[in-house]
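**Q** predicted model, plus sequence, below.
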Amino acid sequence: MKGIISPVVTLLKEDGQIDICKNKKMIDKLIERGVHGIVLLGSSGEFPHFSMEEKKDYLKEILPYIGRRIPVLVGTGGTVIEETINLSKFAEELGAEGVLVVNPFYWETSDEQMYTYFRDVAESLSIDLYLYNIPQLTGQEIPINVVKRLSRELKNIRGIKETVSSMARIRLVIDEVARMTDNFHVYSAFDEHLLDAQLSGASGSINGSSVFLPEVSVDLYNAVQKEDFTEIKSNHLILCELMNIYSLHPSFFLTMKLAVHERWFRDNPVGYRKPFINSEPYLSDKVKAIITEYNNREAGSLY
């Protein structure tokens, strides 16, 4: 899978329950604007905040609705391997293209423990498994040697999402794993890394701003393919500016959710799952200013 894979937020009603109708509308808007794939129940999708039953009920509605219009990855990782396998197989049954699996968190694991976790999940599936490296939230990086071993020994481990602050790690996994393994894909995550990662050989990006301003990432990705330097520069600078959104609140998915509402559902209330409420009185105004600035720059073309 190549291109811009949007990690969608999970939109909620005012009582904190999942709003299926609004989530479907958001996904339609992303597909209409050219994203190449969707991630459900990732970090932006608040996967730790929902019970297994809630996740399954959500997937039962959303995966058939998307159908084969666009490839879908489902975030299924966690700290209980049986639950990870259970949810991964459930996603497989509903037609997901693959699963995006974070390494176990809270306790640090040895290389062998981490390898065993991913191996056991991959062996339980017929669909593809993508590793999810996000050390700032798990407390531990997936070591390169573990990624190498998994990619060599398990054919359905097909790539990795690298949510890391340094491009050096992304280049390393491209050079030492992707270039040495058939059909292994590396995806950048932070928006400002999209261009550098593409030039280094990444397959695409799973970046936060693509859920509320997908055109910018899609246009940049397409411009790289066409080697259109003017478009590359313009969209890259916008993505770099959008990185400010990650620093507005410690729970960055809140700002993503507010941005989605400002872009797509301006007149609808924002739903939260306690305790992850909007605790900053001016956060909504700051997010609105970001969307408005881009909207003004495009002279109203977004709407």
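**A** Arrived safely, thanks for sending. Numbering: from 1, shown residues only.
**Q** going forward, measure contacts between C-alpha atoms and count neighbours the same way
**A** Fine.
**Q** tell me which strands and helices the helix or strand that contains Leu131 is in contact with?
**A** Assessed by DSSP states H and E, Leu131 sits inside strand 128-133. In terms of contacts (3 or more C-alpha pairs under 8 Å, 6 or more residues apart in numbering; DSSP states H and E), strand 128-133 is packed against strand 98-102, strand 157-162.
**Q** for comparison:
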Amino acid sequence: MNAAYLTPAITLFHEDGTLDFESQEHLFNNLIENGVDGILVEGSSSEFFAMPMDQRREMAKFAIETVNHRVKLIIGTSHMVADEIVNFSNFCLDAGADAVMILPPYYFHFGTEALLQYYDRLAAQIHGNIYIYNFPDNTGYTIPPQTVLALAKIHSNIVGMKDTISGMDHTRELIKVVKSQIPSFEIYSGFDDNFAHNVLAGGNGCIGALSNVVPEVCSAWVRAFRENDLDGIARGQQTIDRLMDLYAVRSPFLPVIKEACKLRGVAASSTGTFPMPNATVEDDAKILELLRREGVE
């Protein structure tokens, strides 16, 4: 059974807020060497929302050059100004990104007609593949499956969707509504523990942040699916279910993911964008306990 696990890569900074390209390259190489199927940069886990556009372009260019087509690379180009999205998306695609990923407009809630107009305009002006990003916890509303289907029928460059919802109800409906008519349309879950359910329901897998920390665990889970290894699938589910406790160490969870990468020797610093809190000594103890419980060092 086919499946894919993509990593929404964290962005690594020096303590002065500049990009730590040495650690970032180490992270990308570690992900690829440990078997992830693709990398998303400048998604929610990347803190795009607190990065100026010149830094976002710098990060995108570095990611494109470093990943260098070894795996699929998607760049998150979400912004509150549509023209900025178009310009940034085409910049990324021209530089060699495989696709871009775009949230719906946030702050205000928009209905079906506005969402159709929004993505219709973007897709008509962006000359490359687009993934829709549905994250209702952060945008305040969800994108209906029928809207996604309508857009995918109008624009062949709208090729997939990341559905970041804790349950599977909405994702399952997306799979039924959209993939039944456009089988090539890719649907990924945004929470790691929904990976197996997504694949078994007919989706494509997961874009989950735990893979920053334990890419080897996530890629082994994918292999179990590809080899129809039921015991391996069950082990993967149970391991990820326990590792989901990392998300609960503190809120927001990004400092914990970064600190876990630092503790595993992947990142030099866990510095985040202001006002993202730093991980604490108490957090470190919890992180190490969770990782050691799963035999991860």
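**A** The structure has been received and is ready for your questions. Given the structure is predicted, the values throughout are model-derived calculations rather than measurements.
**Q** circling back: what's the most buried one of the helices and strands packed on strand 128-133 of structure 1?
**A** Across those, averaging neighbours per residue (mean count of other C-alpha atoms under 10 Å) puts strand 98-102 on top, at a mean of 26.
**Q** so what touches that strand?
**A** Strand 98-102 of structure 1 has contacts (C-alpha atoms under 8 Å, 6 or more residues apart in numbering) with 42, 72-78, 88, 91-92, 118, 127-134.
**Q** okay, that strand sits on what stretch of structure 2?
**A** On structure 2, the counterpart of strand 98-102 of structure 1 by TM-score structural alignment is residues 99-103.
**Q** how far out from the middle of the chain is the matching stretch?
**A** 10 Å (C-alpha atoms, centre = their mean, to the nearest Å).
**Q** over to stretch 241-248 of structure 2?
**A** 17 Å.
**Q** in it, what's buried?
**A** Within stretch 241-248 of structure 2, the residues that qualify as buried by neighbour count (16 or more other C-alpha atoms under 10 Å) are 243-244, 246-247.
**Q** now, these that are in helices?
**A** Judged by DSSP state H, the buried residues of stretch 241-248 of structure 2 include Leu243 as members of helices.
**Q** and the buried residues of stretch 241-248 of structure 2, which two are furthest apart?
**A** Using C-alpha to C-alpha, those reach their maximum pairwise distance at Leu243 and Tyr247, which is 8.2 Å.
**Q** what residue of structure 2 matches up with Arg68 of structure 1?
**A** By TM-score structural alignment, Arg68 of structure 1 lines up with His69.
**Q** my guess is Thr163 of structure 1 contacts Glu192, does it?
**A** No. If you go by C-alpha atoms under 8 Å, Thr163 of structure 1 and Glu192 don't touch, sitting 11.5 Å apart.
**Q** show me where structure 1 has strands.
**A** Using DSSP state E, the strands found in structure 1 span residues 3-7, 37-40, 72-75, 98-102, 128-133, 157-162, 185-188, 204-205.
**Q** how many neighbouring residues does the closest residue to Gly45 of structure 1 other than its chain neighbours have?
**A** In space, and not counting its chain neighbours, Gly45 of structure 1 is closest to Val9: 4.1 Å by C-alpha to C-alpha, 6 or more residues apart in numbering. Using other C-alpha atoms under 10 Å, the number of residues around Val9 of structure 1 comes to 27.
**Q** next up, the contacts around Val148 of structure 2.
**A** Val148 of structure 2 touches Val178, counting by C-alpha under 8 Å, 6+ apart.
**Q** and it, what pairs with it in structure 1?
**A** Val148 of structure 2 maps onto Val147 in structure 1, by TM-score structural alignment.
**Q** one step back: between Thr163 and Glu192 of structure 1, which one's more packed in?
**A** Thr163 (23 against 20).
**Q** residues in contact with that one?
**A** With contact set as C-alpha under 8 Å, 6+ apart, Thr163 of structure 1 has these partners: 132-135, 188-190.
**Q** the same query, at a cut-off of 6 Å, please.
**A** 133-134, 189 (C-alpha atoms under 6 Å, 6 or more residues apart in numbering).
**Q** most neighbours, which of those?
**A** Ala189 (25 neighbours).
**Q** ok, now how distant is the residue lying closest to that one once chain neighbours are set aside from Lys161 of structure 1?
**A** Sequence neighbours aside, Asn207 is the residue nearest to Ala189 of structure 1 in space, at 4.5 Å (criterion: C-alpha to C-alpha, 6+ apart). Distance of Asn207 of structure 1 to Lys161 of structure 1, computed by C-alpha to C-alpha, to the nearest Å: 10 Å.
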